[in-house]
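Peer 1: Sequence first, then the predicted structure:
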Amino acid sequence: MDIADTQRLSTLICPSCGHASTEEMPLDACVFFYDCPACGARLKPKPGDCCVFCSYGDIPCPPIQAGGKCC
């Protein structure tokens, strides 16, 4: 899969409060931190994951979707 064909939107679920927020993922960067807009919890990737989208999103980040390695 070409990176240009990847899905750009992923819904992040906060593990602290369960709030769901759909966010656009960058094609060329990892997102290491995300502040939940509902409760303010700062999310960071789980061990072994490259970004918050891979840990808490319903769609992994674009480099992983493309079958590559992330940051």
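Peer 2: Arrived safely.
Peer 1: C-alpha from now on. contacts and neighbour counts both.
Peer 2: Fine.
Peer 1: Could you check which helix or strand contains Ser16?
Peer 2: Counting by DSSP states H and E, no helix or strand carries Ser16.
Peer 1: what does Thr22 give?
Peer 2: Here Thr22, judged by DSSP H and E, is contained in strand 20-24.
Peer 1: Which elements pack onto the helix or strand following that strand?
Peer 2: Remark: after strand 20-24, the chain's next helix or strand is strand 34-35, criterion DSSP H and E. Packing contacts for strand 34-35, counted by 3 or more CA pairs under 8 Å, 6 or more residues apart in numbering; DSSP states H and E, involve strand 42-43.
Peer 1: The strand it packs on packs against which elements?
Peer 2: strand 34-35.
Peer 1: So the residue nearest to the spatial centre of the chain: helix, strand or coil?
Peer 2: Geometric centre of the chain, nearest residue: Phe53, 1.2 Å, by CA atoms, centre = their mean. Here Phe53 takes the helix state, with states given by DSSP: H, G, I helix; E, B strand; the rest coil.
Peer 1: In addition, the following structure is provided for comparison:
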Amino acid sequence: MEVIFISEITCPVCGFKKQEKMPVDACQYFYQCGNCNALLKPMEGDCCVFCSYGSYKCPPIQTKGTCCN
């Protein structure tokens, strides 16, 4: 299985989309939208903003199927 390291985050507030490189071995808990400046946090049950708002889940979830906590 190929791990994808680039994910497109979609802001749930304004709909702005931006491609970002995901950390390989860490969770990213916060992300600030480049358009409306909303501070995004993971939704309940997700380990990071990429799992909640990204086009791809974070690398630890992709490879191990478990959270990177």
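Peer 2: Perfect, I can see it now. Keep in mind it's a predicted model, so treat the numbers as computed, not measured.
Peer 1: who touches the residue nearest to the centre of structure 1 in this structure?
Peer 2: Phe53 of structure 1 makes contact with 10, 12, 25, 31, 45, 59-61 under the criterion CA atoms under 8 Å, 6 or more residues apart in numbering.
Peer 1: before we move on, back to that, okay, the strand holding Thr22 of structure 1 sits on what stretch of structure 2?
Peer 2: The aligned range for strand 20-24 of structure 1 in structure 2 is 17-21, by TM-score structural alignment.
Peer 1: Show me which positions of that stretch end up buried.
Peer 2: Applying a neighbour-count criterion of 16 or more other CA atoms under 10 Å, one finds Lys17 buried in stretch 17-21 of structure 2.
Peer 1: May I ask you to confirm that Gly54 of structure 2 is in contact with Ser7?
Peer 2: Yes - contact status for Gly54 of structure 2 versus Ser7: in contact at 5.5 Å, counting by CA atoms under 8 Å.
Peer 1: The match of strand 20-24 of structure 1 vs structure 1 - mean distance after superposition?
Peer 2: For stretch 17-21 of structure 2, the mean distance from the matching residues in structure 1 following superposition reads 0.3 Å, by mean CA distance after the TM-score superposition for structure 1.
Peer 1: ok, residues contacting that stretch?
Peer 2: Taking CA under 8 Å, 6+ apart as the rule, stretch 17-21 of structure 2 contacts 5-11.
Peer 1: Now flag whichever of those residues is closest to Cys67 of structure 2.
Peer 2: Ranked by distance to Cys67 of structure 2 (CA to CA), the contacts of stretch 17-21 of structure 2 are led by Phe5 at 15.8 Å.
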